[in-house]
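In: Below: sequence and its predicted model.
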Amino acid sequence: MLPDTRLTRPYEHIAVIGGGAWGTALAAVAVRAGRDVRLWMRDEQVAHDIASGRGNTRYLEGLELPVGIRPTTDVDEALAGADAVLLVTPSTTVRHVARRIGESAAPGVPIFVCAKGIEAGTGMLMSEVASEAAPGRVIGTVTGPTFATETAAGHPTAVTVACTSGVRVPPQDRAATRMAISLTTGAFRPYVSNDMPGVEVGGAVKNIIAIACGILEGAGFGENSRAAIITRGLDEMKELAVGLGGRRETVTGLGGLGDLMLTCSSRQSRNFSYGFQRGQGLNDADVFEGRAVVVEGRHNAVTVTDLARLIGITMPISEMVRAIVADGRPIGDAFAQYWASPIRAEPRALDLEIAHPAIEAVTERFEYLNA
């Protein structure tokens, strides 16, 4: 007989800090799950639109939201009475916002960081950043293969919820389990994990791999090319996760492989779309018609490879993307260097490395991308 879910106490009052597309989508999920939800955002007009029933007109235009989301531009008001917080701001603001939450939220309230990435300069995962900025708090994450528009619209969606709460706490009482129950609806299905590094690495690396896949599709290559990049990109995820104390099998779950497949296969992904436009020959200034669009993979390409270099992990696809988006290397040259790297075995137990026998042919194959 399965345990009675009533033994696991949901968080009844949830503060969602960040009123972008994903923050709004998670607020919608929590309301549908029966929670009391306050949603903080900076934009007063968007807050007014949500309160008046018009939805998030800036980030989820035309999408009807469930009744019950209480928007505010006052962070203290959002946090008042909350027994759990979903932090859903860009990765570059997590330290500042987590510190603010730590100062204002009631003692014992956990923070679930829904941003993905690695902090520049420190090499910290987002959970580590939040833990340092808000000491003494239980820190968790909600991550997985999700597009905000589909989640907000109620499409069937699965995610992983992980947290740092100790092994001495029974599994049904851990913060991750309680948040999973708090967000479960007829369409939104969470899974629970205790492997924070394994879960978070996937979210940081998948955006980089998506840029590489987008470049290849934009350049006219097909499914073979994308499958190769996704598969070898997954291997890079696993190596970094293990290097940070995570488990390889975690990376084959929703937060790793699942998120990787989604982000690398659709132009709904800003990272894939950015890569696609670069593969078509556009430069940074011209992508997205010159609009300022947040492409986390450009930032992640630097922070992830900085961390990998620091701990002695080799990540050739991530290095290739960094060379293109941060170092200004021509796309054709960067891809040729990767594709002409030595021939190696897939099982790491088989120690094999042979110089590529057709380097000139590889160079010729990719050189047109430099035009």
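Out: The structure has been received and is ready for your questions.
In: alpha carbons only for contacts and neighbour counts from here, please
Out: Noted.
In: so how far is the biggest helix by length in the chain off the chain centroid?
Out: Ranked by residue count under DSSP state H, the longest helix found in the chain is helix 196-218. How far helix 196-218 lies from its chain's middle: 9 Å, per Cα atoms, centre = their mean, to the nearest Å.
In: Over to stretch 222-237?
Out: Stretch 222-237 sits 18 Å away from the centroid of its parent chain (Cα atoms, centre = their mean).
In: ok, now which ones touch the residue lying closest to residue 183 once chain neighbours are set aside?
Out: If the residues on either side of it in the chain are set aside, residue 183 comes closest to residue 30, at 5.2 Å by Cα to Cα, 6 or more residues apart in numbering. By Cα atoms under 8 Å, 6 or more residues apart in numbering, the contact set of residue 30 is 14, 36-37, 182-184.
In: Redo these as JSON lines? Include neighbour count.
Out: Conversion of these to JSON lines gives the following (neighbours: other Cα atoms under 10 Å):
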{"residue": "14", "neighbour count": "26"}
{"residue": "36", "neighbour count": "18"}
{"residue": "37", "neighbour count": "24"}
{"residue": "182", "neighbour count": "24"}
{"residue": "183", "neighbour count": "23"}
{"residue": "184", "neighbour count": "19"}
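In: In CSV: these, plus distance to residue 87.
Out: Below are the contacts of residue 30 laid out as CSV (distance: Cα to Cα, whole Å):
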residue, distance to residue 87
14, 11
36, 16
37, 13
182, 15
183, 15
184, 18
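In: And those residues, which is closest to residue 126?
Out: Taking Cα to Cα as the measure, residue 126 lies nearest residue 14 of these, at 19.9 Å.
In: here's the one I want to compare it with:
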Amino acid sequence: MNTWQETSRVRVGVVGGGSWGTALANLLAGKGYLVDWWLFEPDLCRQIEEKHENSIFLPGITLSNNLRPSNDLLHVVGHKDLVLVVVPSHVMRHVMQQIGDRLSTDTILVSASKGIENDTLMTMSSVIQDALIGLDADRILAISGPSFAVEVAKGVPTVVTVAGRDLARAEFVQHLFATPFFRVYTSDDVIGVELGGAVKNVIAIAAGMVDGLGLGLNTRAALITRGLAEIRRLGHAMGANPGTFSGSAGLGDLVLTCTGDLSRNHTVGKKIGQGMSLEQALEDMRMVAEGVKTAKSVYNLSRREKVEMPICHAVYHIIYEGLSPKDAVYQLMTRDLKNELEEG
């Protein structure tokens, strides 16, 4: 495997042409790597080739000439040192099943997707390993943190974490992505980093509902605080390092998505809080709000692990069972009084 000092010769493939995939592909291309980049939509691929802009998912950003867009998935992932996967969580398994036979034996797979599969309740790294039978788990890493795509694309200082079971590979990926505006920390807590990145989207929907109801900053601060407690409890039950949730992939990402106007999940929640149905809230949204599907996964995962997650359960009941956001707030506020450090 290459050491980080040899990154100029790294062969890179990026799978996924949404805003986050575009931003990360362009970041790597901007560092001088020739990046083969898979996009699902043929029209988008042609547009990027002609105009060097992803006007659908990341408009206004001029893309590097080192990006080589393609609709040929197997070409993009074949013979690569690193493949970055940035697809919606609900299509991760399908995409992985298509590429399995084309991966080199030492290819590193980095997931930048944030979600939990509905049927299996697996995080994305587990889905990848399950779909690519025989793949060494040490070759699968996850990158997460407070990082709106458009700000990364504009060079706004950003901090993220890359997690992998093998420290050498994590450090390799760290140096591959790092720039003066994109700082990367390493971690060996893959499950913690992935849970932080997935569950925060559900809490962000709740925060949006709070704002849509016009409940104020006190309520939002309380929701973020108790939401973090829920993420930490689930992480503890699943073997994560509790310190992860105080870092960029935990608290950092949670604060960003619960407060930032660019958050798709917050936007969906706000519209629901204002009285829209889920269908109406999603009607004009081209990009995926991962928290909608993840709400169902977290609801079932917390029940399986016997972890109290009242905010996440409330979001599930609002989205899938028609509970009123106002009634949900009342139910949360009138639960049995407890010591703050108790479960629930």
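Out: Right, received. Where do you want to start? No experiment lies behind these values; they were computed from the predicted model shown.
In: Would you pull the TM-score for this pair?
Out: Superposed pair, TM-score by TM-score structural alignment, normalised by the length of structure 2: 0.94. Supporting alignment: 339 aligned residues with a Cα RMSD of 1.9 Å.
In: Which stretches in structure 2 count as strands?
Out: 12-15, 35-38, 67-70, 82-85, 108-111, 140-144, 158-163, 182-187 (DSSP state E).
In: would you list those strands in a markdown table and tack on distance to residue 332 of structure 2?
Out: Putting the strands of structure 2 into a markdown table (distance: least, Cα to Cα, whole Å) gives the following:
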| stretch | distance to residue 332 of structure 2 |
| --- | --- |
| strand 12-15 | 40 |
| strand 35-38 | 44 |
| strand 67-70 | 48 |
| strand 82-85 | 37 |
| strand 108-111 | 34 |
| strand 140-144 | 29 |
| strand 158-163 | 32 |
| strand 182-187 | 34 |
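In: Out of those strands, the one nearest residue 4 of structure 2 is which?
Out: Nearest to residue 4 of structure 2, of those and by Cα to Cα, is strand 82-85 at 12.5 Å.
In: Quick one: list the elements packing against the closest one.
Out: The contact analysis (3 or more Cα pairs under 8 Å, 6 or more residues apart in numbering; DSSP states H and E) places strand 82-85 of structure 2 against strand 12-15, strand 108-111.
In: TSV for the ones you listed, including distance to residue 39 of structure 2?
Out: Formatted as TSV, these follow (distance: least, Cα to Cα, whole Å):
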stretch	distance to residue 39 of structure 2
strand 12-15	7
strand 108-111	16
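In: among these, which is the most enclosed?
Out: Ranked by average neighbour count under the criterion mean count of other Cα atoms under 10 Å, these are headed by strand 12-15 at a mean of 27.
In: so where is it in structure 1?
Out: The aligned range for strand 12-15 of structure 2 in structure 1 is 14-17, by TM-score structural alignment.
In: what do you get for stretch 29-45 of structure 2?
Out: Residue span in structure 1 matched to stretch 29-45 of structure 2, by TM-score structural alignment: 31-47.
In: go on, stretch 67-84 of structure 2?
Out: Alignment of stretch 67-84 of structure 2 against structure 1: residues 69-86, by TM-score structural alignment.
In: Give the buried residues for that stretch.
Out: Neighbour-count burial for stretch 69-86 of structure 1, with 16 or more other Cα atoms under 10 Å as criterion, is recorded at 69-73, 75, 77-79, 81-86.
In: Could you list the residues in contact with it?
Out: For stretch 69-86 of structure 1, the surrounding residues in contact (Cα under 8 Å, 6+ apart) are 11-17, 27-28, 31, 36-44, 47-48, 50-51, 101, 104-106, 109-114.
In: ok now do the aligned residue in structure 2 for residue 209 of structure 1, which residues does it touch?
Out: Aligned against structure 2 by TM-score structural alignment, residue 209 of structure 1 finds its counterpart in residue 203. Listed by Cα under 8 Å, 6+ apart, the contact set of residue 203 of structure 2 reads 223-224, 227, 254, 258, 311-312.
In: I'd like the residues you listed as JSON lines, with neighbour count appended.
Out: Below are the contacts of residue 203 of structure 2 laid out as JSON lines (neighbours: other Cα under 10 Å):
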{"residue": "223", "neighbour count": "19"}
{"residue": "224", "neighbour count": "22"}
{"residue": "227", "neighbour count": "25"}
{"residue": "254", "neighbour count": "28"}
{"residue": "258", "neighbour count": "29"}
{"residue": "311", "neighbour count": "23"}
{"residue": "312", "neighbour count": "27"}
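In: Which of those residues are conserved in structure 1?
Out: Mapped onto structure 1 and checked by both residues aligned by TM-score structural alignment, their matches' Cα atoms under 8 Å, those keep the contacts 223-224, 227, 254, 258, 311-312.
In: Tell me the one of the residues you listed nearest residue 119 of structure 2?
Out: Distances from residue 119 of structure 2 to those, taken by Cα to Cα, are shortest for residue 312, at 17.7 Å.
In: if I pick the aligned residue in structure 1 for that closest one, what's in contact with it?
Out: By TM-score structural alignment, residue 312 of structure 2 lines up with residue 318 in structure 1. For residue 318 of structure 1, the contacting residues are 205, 208-209, 233, 301, 304-305, by Cα under 8 Å, 6+ apart.
In: Next, format the residues you listed as CSV and append distance to residue 329 of structure 1.
Out: Shown next, in CSV, are the contacts of residue 318 of structure 1 (distance: Cα to Cα, whole Å):
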residue, distance to residue 329 of structure 1
205, 20
208, 16
209, 17
233, 20
301, 14
304, 18
305, 16
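In: Among the residues you listed, which one lies nearest to residue 177 of structure 1?
Out: Nearest to residue 177 of structure 1 among the contacts of residue 318 of structure 1, with distances taken as Cα to Cα, is residue 205, at 25.4 Å.
In: how near is that closest one to residue 229 of structure 1?
Out: For residue 205 of structure 1, the distance to residue 229 of structure 1 equals 12 Å [Cα to Cα, to the nearest Å].
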